[in-house]
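Colleague: sequence and predicted structure below; questions after.
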Amino acid sequence: MNNSSDFESCQPRPQPMSIPVLMCLVSFIGFILNVFSLWVFCCRLPSWSAGTVLQFNLALSDILATPVTPLMAVYFAMGNDWSFGKVLCTVMVAFLSAQFYGSTIFLTLISFHRYKVVAHFNKSSRMKDKSFIKKLCAGVWLFLLAHLLVYGFATPSTKVGKITQCYSFSQRSQKNSFFIISCVLVSVGFLLPLSISATCYICVKNALARLNNITPKSLKVKFKSQRMIQMCLIIFGICFLPMNVIRTTAVVVLKFYRVQCHVSDHLQTAYYASWVIAGLNCCLDPLLYCFGSQTFRDAVPSFRVKTAEPQPSDTEMTPNHILTT
């Protein structure tokens, strides 16, 4: 009785169709929400602050995977047999990954920006300089482009038996590439951004606790400031934690242990399901704009509230108006 059949002999099995259906649904809802957000940024805001530039780029990164999501659905529907060639496999995997990790980078930059604005409201900072933020975002997109090339070409589609697989743990010949890429992504793409965002949250909380002569407005600012970074941390935890934990576990198990075929099947299904959860970030990020930015709410007619005084810019923040933009 062979209870430890080598993963080499395992043939890919079809995945539940509920996964691509949910993936397409989440992607479609996120696409609508982010297109609406981009419309608000481009057509409803007369001027942009440094924070607005970061939020715009986050919304842009959230729609990266929308064009390639249907390919994944067709891939599942055809019994996990990839028939679109190596180039489209590379494009699909690269764009899905760029969406996930582009979001983590821009969420981290938003958290760090809010920290600088709140904790150092009376000091100059390049994080408050819109021109610098534009250059920073351009650098992020160049990094994501390099990520696209490395990630995509390091994990091409390959034949497993008579079936062509695209980014599947059944591709045993690519186990070393999967392992290396996973280690880089979980450390640089998840743990580092999460640590920075968590540190920003703690620093903002401590900075606001030290404010003297707290007025009702200051108290409101305290809650709004903490809420924005807290929402970034919640998105990290809900959307990106499961995917990184499951993928890291899977590549370690598949690289260092002999596993039964049903174990590899369960790992693959769990990983694909985590993509659906990770995709929820494109639906949650617009909430960040609505509930974390007074400027964004004022630009949307249904959220608009008339105020008696103008809202200051990021470079004119006072303790009472730290998070109005």
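Modeller: The structure has been received and is ready for your questions. Predicted model, so just to flag it, every value in this text is computed and none were measured.

Colleague: C-alpha from now on. contacts and neighbour counts both.
Modeller: OK.

Colleague: what helix or strand is the residue most central in space within the chain on?
Modeller: The centroid of the chain falls nearest to Ser103 when counting by C-alpha atoms, centre = their mean (3.0 Å). Using DSSP states H and E, Ser103 sits within helix 85-119.

Colleague: elements contacting the helix or strand following that helix?
Modeller: Sequence order places helix 130-154 as the next helix or strand after helix 85-119, per DSSP H and E. For helix 130-154, the packing partners by 3 or more C-alpha pairs under 8 Å, 6 or more residues apart in numbering; DSSP states H and E come out as helix 50-62, helix 85-119.

Colleague: adding another structure so you can compare the two:
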Amino acid sequence: MLNISGNVTTCQPQSISIVIPISLSFIFFIGFVLNCISLWIFWFRVKEWNSTVILQFNLAISDAVIAPAAPLIIIYSLTEHWTFGTFLCQLKVFLLSTHMYGSIYFLMLISIHRYYMVAHNVKGMFLTKKTFTSRFCLIVWICLLLQGIPFFFVLNTSEVHGVTKCLSIHQNDQAVLFFVWNWVILFLGLLVPFITTLVCYSLLSRYILKVNPMNTLTNVMVSKSVQTICASLIIFIICYIPVHITRTMGVTIILFFPSMCSLLEKVEVAYYITWMLSGTNCCMDPIIYCFASDRFNYTFTRQYSLRQSRRRDSKEKMDASLRRSSPGSSLGDDKNRLSLA
């Protein structure tokens, strides 16, 4: 691989442990099920949407976007050889980018929304209006589209040591592109949303000190909002920050320090682990729905209670039917009728 100074890199790509694709299969399956349930509840069971529900619905969509690319990712992790062509490589990266940064942006918006709902409880505020929230979500999706479309024009597959790679730091013709794109998206796609969420958490924590402890309703709202923003920060810390750190180290080493193969190997192994952790966001985001949305929580628990009630009713009817049809029951009924006669 050529770096910017013209030197050749002889570092070998690290093999991916079998644990990675197995774990990804489990993560994607659980995330797919959870997000399908969440989208079903939002679309079919939550009758009246407010701004909170709109934001969470869009977050669920951003998590579900990864589903079409999941099989390609798992197969590529198993074989380490991309056999699906350039277009599917570009589509996979587009879906990955939309999934990750869509989740990040909507988590940031949910944190901002929760802070203003509690600390600036003004019913007429534009942030609480469904129309404004819907339009703002549309703007986010347009930004995600514009952010991902360039992949279809500049990203290519490359032959590296006899195998085809897709979005690998070992691609010599993509090294500068990966470096520039990484630093731009690191700032706009991670640092700005994370700092914004952290500021919302800090401001809300300060607001808690001013809350009247006798106001039960306000305390409940504040508690749920703190839990929501805290969950968002935890998702940032577990899913997004580590993978951005290891990726930044990898593209920097491969471009400026190509002879440091030992360090690059360790960073590449760490990147695979953090990249796997980044996939867990589709399993962790549904926690936000339970904290931030009373309507979602109520609908979910109500549906569960109804199913449990139906099961009990069905079991009771079946038991009653068995008692009526059993020989002992019939004999007992005959004896009762004779005694009454």
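Modeller: Good, I have the coordinates. Just so we're clear, the structure is a prediction, and the values are computed from it rather than from any experiment.

Colleague: kindly provide the TM-score of these chains.
Modeller: The TM-score (TM-score structural alignment, normalised by the length of the first structure) is 0.86; 299 aligned residues with a C-alpha RMSD of 2.0 Å.

Colleague: circling back: tell me which of the helices and strands packed on helix 130-154 of the first structure lies nearest to Gln268 of the first structure.
Modeller: helix 85-119 (14.9 Å; C-alpha to C-alpha).

Colleague: that older thread, angle of the helix holding Ser103 of the first structure against helix 50-62?
Modeller: With axes from the mean of the first three to the mean of the last three C-alpha atoms, to 10 degrees applied, the angle from helix 85-119 of the first structure to helix 50-62 works out at 160 degrees.

Colleague: quick one: helix 85-119 of the first structure to the second structure mean distance?
Modeller: Here helix 85-119 of the first structure, set against the second structure after superposition, deviates by a mean of 0.8 Å using mean C-alpha distance after the TM-score superposition for the first structure.

Colleague: mind listing what's buried in that helix?
Modeller: By neighbour count on 16 or more other C-alpha atoms under 10 Å, the buried set for helix 85-119 of the first structure is 86, 88-119.

Colleague: with stretch 191-200 of the first structure instead?
Modeller: Of the residues in stretch 191-200 of the first structure, 191-194, 197-198, 200 count as buried by neighbour count, 16+ other C-alpha under 10 Å.

Colleague: give me the stretch of the second structure that that stretch matches.
Modeller: Using TM-score structural alignment, stretch 191-200 of the first structure corresponds to residues 191-200 of the second structure.

Colleague: which of the buried residues of stretch 191-200 of the first structure sits closest to Asn57 of the first structure?
Modeller: Relative to Asn57 of the first structure, the closest of those is Pro193; by C-alpha to C-alpha it sits at 16.5 Å.

Colleague: just the element for the closest one, please.
Modeller: Under the criterion of DSSP H and E, Pro193 of the first structure resides in helix 192-209.

Colleague: same check on Glu159 of the second structure?
Modeller: Short version, using DSSP H and E: Glu159 of the second structure is in strand 158-160.

Colleague: can you name every helix or strand that that strand contacts?
Modeller: Contacts defined by 3+ C-alpha pairs under 8 Å, 6+ apart place strand 158-160 of the second structure against strand 163-165.

Colleague: sorry, back to before: who does the helix holding Pro193 of the first structure touch, helix- and strand-wise?
Modeller: Packing contacts for helix 192-209 of the first structure, counted by 3+ C-alpha pairs under 8 Å, 6+ apart, involve helix 85-119, helix 216-235.

Colleague: please enumerate residues in contact with the shortest one?
Modeller: Just to be clear, that refers to helix 216-235 of the first structure. The contact list for helix 216-235 of the first structure, computed with C-alpha atoms under 8 Å, 6 or more residues apart in numbering, reads 107-108, 110-111, 114, 118, 194, 197-198, 200-201, 204-205, 208, 281, 284-285, 288, 291-292, 319-323.

Colleague: average distance between that helix and the second structure?
Modeller: Mean deviation for helix 216-235 of the first structure: 1.7 Å (mean C-alpha distance after the TM-score superposition for the first structure).

Colleague: report the angle between that helix and helix 192-209.
Modeller: Counting by the same axes, to 10 degrees, helix 216-235 of the first structure lies at 160 degrees to helix 192-209.

Colleague: state the next helix or strand along the chain beyond helix 216-235 of the first structure.
Modeller: Of the helices and strands lying after helix 216-235 of the first structure in sequence (DSSP H and E), the nearest is helix 241-256.

Colleague: in the second structure, what range does that following helix match?
Modeller: With TM-score structural alignment as the criterion, helix 241-256 of the first structure aligns to 241-256.

Colleague: okay, buried residues for that stretch please.
Modeller: Buried residues in stretch 241-256 of the second structure, counted by 16+ other C-alpha under 10 Å: 241-244, 246-255.

Colleague: how far is that stretch from where the chain is centred?
Modeller: 22 Å (C-alpha atoms, centre = their mean, to the nearest Å).

Colleague: ok, stretch 34-51 of the second structure next?
Modeller: With C-alpha atoms, centre = their mean, you get 16 Å for stretch 34-51 of the second structure.

Colleague: buried ones in it?
Modeller: Buried residues in stretch 34-51 of the second structure, counted by 16+ other C-alpha under 10 Å: 34-36, 38-39, 41-42, 46, 50-51.

Colleague: next: stretch 65-74 of the second structure.
Modeller: For stretch 65-74 of the second structure, by 16+ other C-alpha under 10 Å, it's 65-67, 69-70, 72-74.

Colleague: farthest pair in these?
Modeller: Longest distance between any two of those is 15.5 Å, between Val65 and Ile74; criterion C-alpha to C-alpha.

Colleague: right, and Glu17 of the first structure touches Ala77 too?
Modeller: Not Glu; residue 17 of the first structure is Met. Yes: here Met17 of the first structure reaches Ala77: they are 6.8 Å apart, a contact under C-alpha atoms under 8 Å.

Colleague: how much space between Thr158 of the first structure and Trp82 of the first structure?
Modeller: The gap separating Thr158 of the first structure from Trp82 of the first structure is 9 Å, by C-alpha to C-alpha, to the nearest Å.

Colleague: hey, what's in contact with both of those two?
Modeller: Shared contacts of Thr158 of the first structure and Trp82, counting by C-alpha under 8 Å, 6+ apart, come down to 164-166.

Colleague: and which of the residues you listed is nearest His147 of the first structure?
Modeller: Nearest to His147 of the first structure among those, counting by C-alpha to C-alpha, is Cys166 at 17.7 Å.

Colleague: neighbours around that closest one, how many?
Modeller: A count of neighbours around Cys166 of the first structure, defined by other C-alpha atoms under 10 Å, yields 27.

Colleague: make TSV out of the shared contacts of Thr158 and Trp82 of the first structure and add distance to Tyr271 of the first structure.
Modeller: Converted to TSV, these look like this (distance: C-alpha to C-alpha, whole Å):
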residue	distance to Tyr271 of the first structure
Thr164	19
Gln165	15
Cys166	14
